[in-house]
Structures are given as C-alpha cells and as structure tokens.
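# no FASTA, just this:
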C-alpha cells in the first residue's frame, strides 16, 4: 500500500519500535540476556522479544517491572510518557470500548464541541453524524458482535442521535465526501437503507453542511483507501478493525488535508449529488418491490 496512506500507522509502528529499542538498551546495559530477564521477571521469553521488537505494547506495570529489574528506575517516567503517547495514537477497540459503546460516543461529543470545521471522507459507511437511528443500530450491532462488547446499544444509539444536534449550530461547518459505494453497500436491511438515503438528501440541504458524492464513473486523483475525519487542523481520526488512530502530527494533518481536498474536488454536490442519491434509492426501492411480489 502506498506510503501516503500509511503515514499514521507507520508512525505508530515506529513509536512502538522506538520504545522497544529503549527497553532493549536498558536490558543490555544491566547485563541481562533476554532469557535471563524473562526468568527474573517470571515472564515467557517470547514476551521479552515481542516487547523489544515492537510486536507487543507494554502495560504500565510491564514498564515498572522492567526498570526495577534493570536498576533503571530513573527512566520509568520517560518510558511511561512514551507509552501513553503511543496509546493515544493507537487505541485498541477492546480497550476503549471495554465498558460499552456509549462512553466513546460521549467522548466524540466533547470533541464535537471544540471543533468548528469537520471534514469527513467515508468510502464504505455513512458517517455517524448523518446516520439514522436504525442505520446506527445496525453499525453498533456489528461492532458488539465482532468485538464481543457489552451490549449498551440503546444508549449508544441515543447518544449518537444527540450528537447530531450539532449539525444545526450555525457556528459549525461540515464537509462530508462519500463514495457511491458507501450508499450501495448492504450493511443493513433495505428498508433501513431507504430511510438513510432520504435522510442524506435532507441533511444535504442544511446551510452549513456540504455533502459530496463520488460516483462510480468518476476518475479519482487520490485512491479512496479508507475513511478518515479531520477536526479543524488539530487531529485526524482513522478507524481500523482493531483500533482507532488519533493522529496529531502537523505533517499527518497536512497529508490528510491534501488527500481530502483531492477527493472533494472530484465529488458531485448539490442537485447533482441528490440525483445520485435518488437514483440509488430508486434502484433499491425497485428491488424491495420485486422481493415483496
């Protein structure tokens, strides 16, 4: 995959490798082999290798035990700071959603309040701020099933709907760019998707919302590798199957801003965008009618 698509995940990988390299330096300075340190800490030898080679992220307690064993307690605070920076950049869903889906939605509301310009590109799903309750329920149900999360789906849906109140604030601006595929993927029952398409048409007419659709016949200048959100010029959020990437380096924000502008430049807006949405709705409605005959 091209480097311009992997900047965020590459930086996370580099940060984990740098932390592992520092742990290895402390071990070798203390005169331990990997196996000797593992025996001293009552850890499997493979854990030492994984931590030092960036294949596993240490816990706070791992860091403290490591520095105690290697008589390098003076390094503990710096190592913990590096670890916590890494955890912000790469937050695994199993950790951040361990108490359910609602707290994550509440956290996003807090960021929504701070942000004036929202830019979002989605290649496969409808953005959360534009979802109907039924579509949101289907998305949350998938996450609960896939990640085996506590089931607080009703609270999560209600909180997501409350987030959407921000769309009506005149001091906020929103620019959404979606692929036609995101409108055609069958991620929920057809009747739910028909309601969702109707909601998109309504939202597209709000004065502070700009909704662009990239049709299948469009020639792309930048590949639609994955979805991402830009919050002002402060952060980029990228969601993967396993984690949420929270990117705040200036060069990463610039990279994603440029990618967004190139994707937005080839999208259709206004009446043209609504024509695409309505055609998809007509196609889907015809299928629903055929299935009911």
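Right, received. Where do you want to start? Since this is a predicted model, take the numbers as computed values, not measurements.
# going forward, measure contacts between C-alpha atoms and count neighbours the same way
OK.
# tell me where the stretch 151-293 of the chain has strands.
Per DSSP state E, counting those that start in this stretch, the stretch 151-293 of the chain carries strands over the ranges 173-179, 209-214, 228-231, 235-239, 243-247.
# dump these into TSV; add mean neighbour count and distance to residue 153 as well.
What follows is the strands of the stretch 151-293 of the chain, written out as TSV (neighbours: other Cα atoms under 10 Å; distance: least, Cα to Cα, whole Å):
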stretch	mean neighbour count	distance to residue 153
strand 173-179	22	25
strand 209-214	23	27
strand 228-231	20	23
strand 235-239	18	19
strand 243-247	20	19
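# buried residues in stretch 95-113, which are they?
Neighbour-count burial for stretch 95-113, counted by 16 or more other Cα atoms under 10 Å, picks out 97, 100-106, 109, 112.
# just stretch 154-165 next, same as before
156-157, 159-161, 163-164.
# would you convert those residues into a markdown table that also reports distance to residue 63?
Shown next, in a markdown table, are those (distance: Cα to Cα, whole Å):
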| residue | distance to residue 63 |
| --- | --- |
| 156 | 35 |
| 157 | 38 |
| 159 | 36 |
| 160 | 37 |
| 161 | 41 |
| 163 | 38 |
| 164 | 41 |
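# want to compare, so here's the second one:
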C-alpha cells in the first residue's frame, strides 16, 4: 500500500493498527509471542501496530488465528481494503485501461448534490467537450497506460456529464491559465472555450475564473473535487487520493472558499474566456 501525505489515510492506517493491537492484548499475548505463533520476526508485530508497515490480508488472517479471533478477520480485511482505496497509484488504478476508471466514479457523481471543483491544470471533466476529453485521455494513455481504450473512456466520461442536468448544484473554479494553456491544438481549445461560455448559462452551474495577477494572496494549489461535505478527491502526479476525514475536508472547503473570493463570475468570467478565445485567432 502506497504511503501518502494525507492525514486521512494515515489515521485510517493507525485505526486498523490499533484494532490489531487490541486483539493481541485481549488474547494475552506479547508481541514476541504473537510473532512466534505466526512465524514472523518479532519486529514485524511492532511495525504493524505502529502503522509503519501495512499488514497484508494474509497477515491479518494469521494474526486473528493466533489470537483466537478468527471471526474478526473478515471485517479487518475489509478495513484494510478501504484504507488501500484512499491512496491508489495510477499504474494500479489504470492497469486494465481508462474506461473502468471513468465508470467507477459514476455512482459518486450520481449521489452528490453539491459539487465544488477547483482546477489549476485542465478544464474539469464534467464541463469538457468530447474533443478536449479525447485529447486529455489520449495524453494520459500515451504517458502511463498500456491498454488503449481511449474511445470507450471518452464515451464513459461524456455519459457522466448527464448529472449536470439533474437537481444538483455545481461550482467550478478554474485558473485563468487553464484557458490559455490548452491541450489538443487550437481547434480543440477553441471548441472547449466556446463550450464554457455555454455551460456557464446553465442555472445549476456557477463558473468562476481566477484571474492571472501579480498580487494574489492565495496561490494556486493542486486541483480537487469536493463532493457534498463527505469526500474530497485529489489527482496528483503519482496517484489518486480520496479524503474522508472531516477536518481535512474542511481544509479543502476553506481553500475553495478563499480561491472563490479571488475569482470573477458572470460577465467578467465570460470576458476572460472570450479574451482567451480571441487570442487563439
């Protein structure tokens, strides 16, 4: 399991480690005795209980068996899978292609009522054109995915965009630089900018653009999505991070609110989009 800097993931790892420690103590075993029963080096028990080394499902089964708590193994293994899902490297997530990744996110999008999305790199997926999506996913596939199912992945993302037309609210914040450093070429980018002007008229959508200026008080950060107040997703260079810790979710919500104060909306936002479109010639 990859170790991330997220306190959500770390806290979840420590919670699992604490439960394993409680099981050992309830069984009246020392760490050395448990290690001996499992055929491990004594230090392995200490590393697991201090969340320095993540256990495998086999480790958990052996642990519970040695502590006469085999009935708890299934629940603990389920917790392990949940922790693993908080931080997933791209190579693991995309090992069978890009379509499955797009489809896996649909249930979350369908149940969310309030979307907040901030992007400092690309136009957010929900408001991308088909051509822009194809350019983005093709670039991803060339860089890190051996399976070429880009056409199917594009279709899955386009299908997900239907959530824009149901009873939910969508607040999109994008850096002005996103309007000016595109992907796919002039024609693709022109179509995308025109689409933003159209999307901004939807009654459920708020589109804010954070202008490029030399006196900002809130610097750009990594792009992220806030789904209601239940979950934050962050796409990093190395992998996909899911945050569920309330304190951390609140930090991203505060960051969104601060960035929103720097953004322009309505006619001013459309003016920046139009200016970028004219720059394309």
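Arrived safely. All values derive from a computational prediction rather than experimental measurement.
# the buried residues of stretch 95-113 of the first structure: which two are farthest apart?
For the buried residues of stretch 95-113 of the first structure, the farthest-apart pair by Cα to Cα is 100 and 112; their separation is 19.9 Å.
# now do the contacts for residue 117 of the second structure.
Residues near residue 117 of the second structure by Cα atoms under 8 Å, 6 or more residues apart in numbering: 124, 170-173, 223-226.
# one more time with 10 Å, if that's ok
The contact partners of residue 117 of the second structure, taken as Cα atoms under 10 Å, 6 or more residues apart in numbering, are 123-126, 170-174, 207, 223-227, 232-233, 256.
# where does it land in three-state SS?
strand (DSSP: H, G, I helix; E, B strand; the rest coil).
# can you tell me what it aligns to in the first structure?
Alignment note: residue 117 of the second structure maps to residue 120 in the first structure; criterion TM-score structural alignment.
# spatially nearest residue to that match, not counting backbone neighbours?
Closest residue to residue 120 of the first structure apart from its sequence neighbours, by Cα to Cα, 6 or more residues apart in numbering: residue 229 at 4.4 Å.
# and that neighbour, what pairs with it in the second structure?
Under the alignment by TM-score structural alignment, residue 229 of the first structure pairs with residue 225 in the second structure.
# counterpart of residue 175 of the first structure in the second structure?
With TM-score structural alignment as the criterion, residue 175 of the first structure matches residue 171.
# so what's that match up against?
By Cα under 10 Å, 6+ apart, residue 171 of the second structure lies in contact with 114-118, 204-208, 226, 256, 260.
# number of nearby residues for the residue nearest to residue 186 of the first structure when sequence neighbours are not counted?
With Cα to Cα, 6+ apart as the criterion, residue 186 of the first structure has its nearest non-adjacent residue at 8.0 Å, and that residue is residue 193. Using other Cα atoms under 10 Å, residue 193 of the first structure has 23 other residues around it.
# show me the contacts for the residue lying closest to residue 259 of the second structure once chain neighbours are set aside.
In space, and not counting its chain neighbours, residue 259 of the second structure is closest to residue 218: 6.5 Å by Cα to Cα, 6+ apart. Going by Cα under 10 Å, 6+ apart, residue 218 of the second structure touches 255, 258-259, 261-262.
# can we see that at 8 Å?
So residue 218 of the second structure contacts 258-259, 262 (Cα under 8 Å, 6+ apart).
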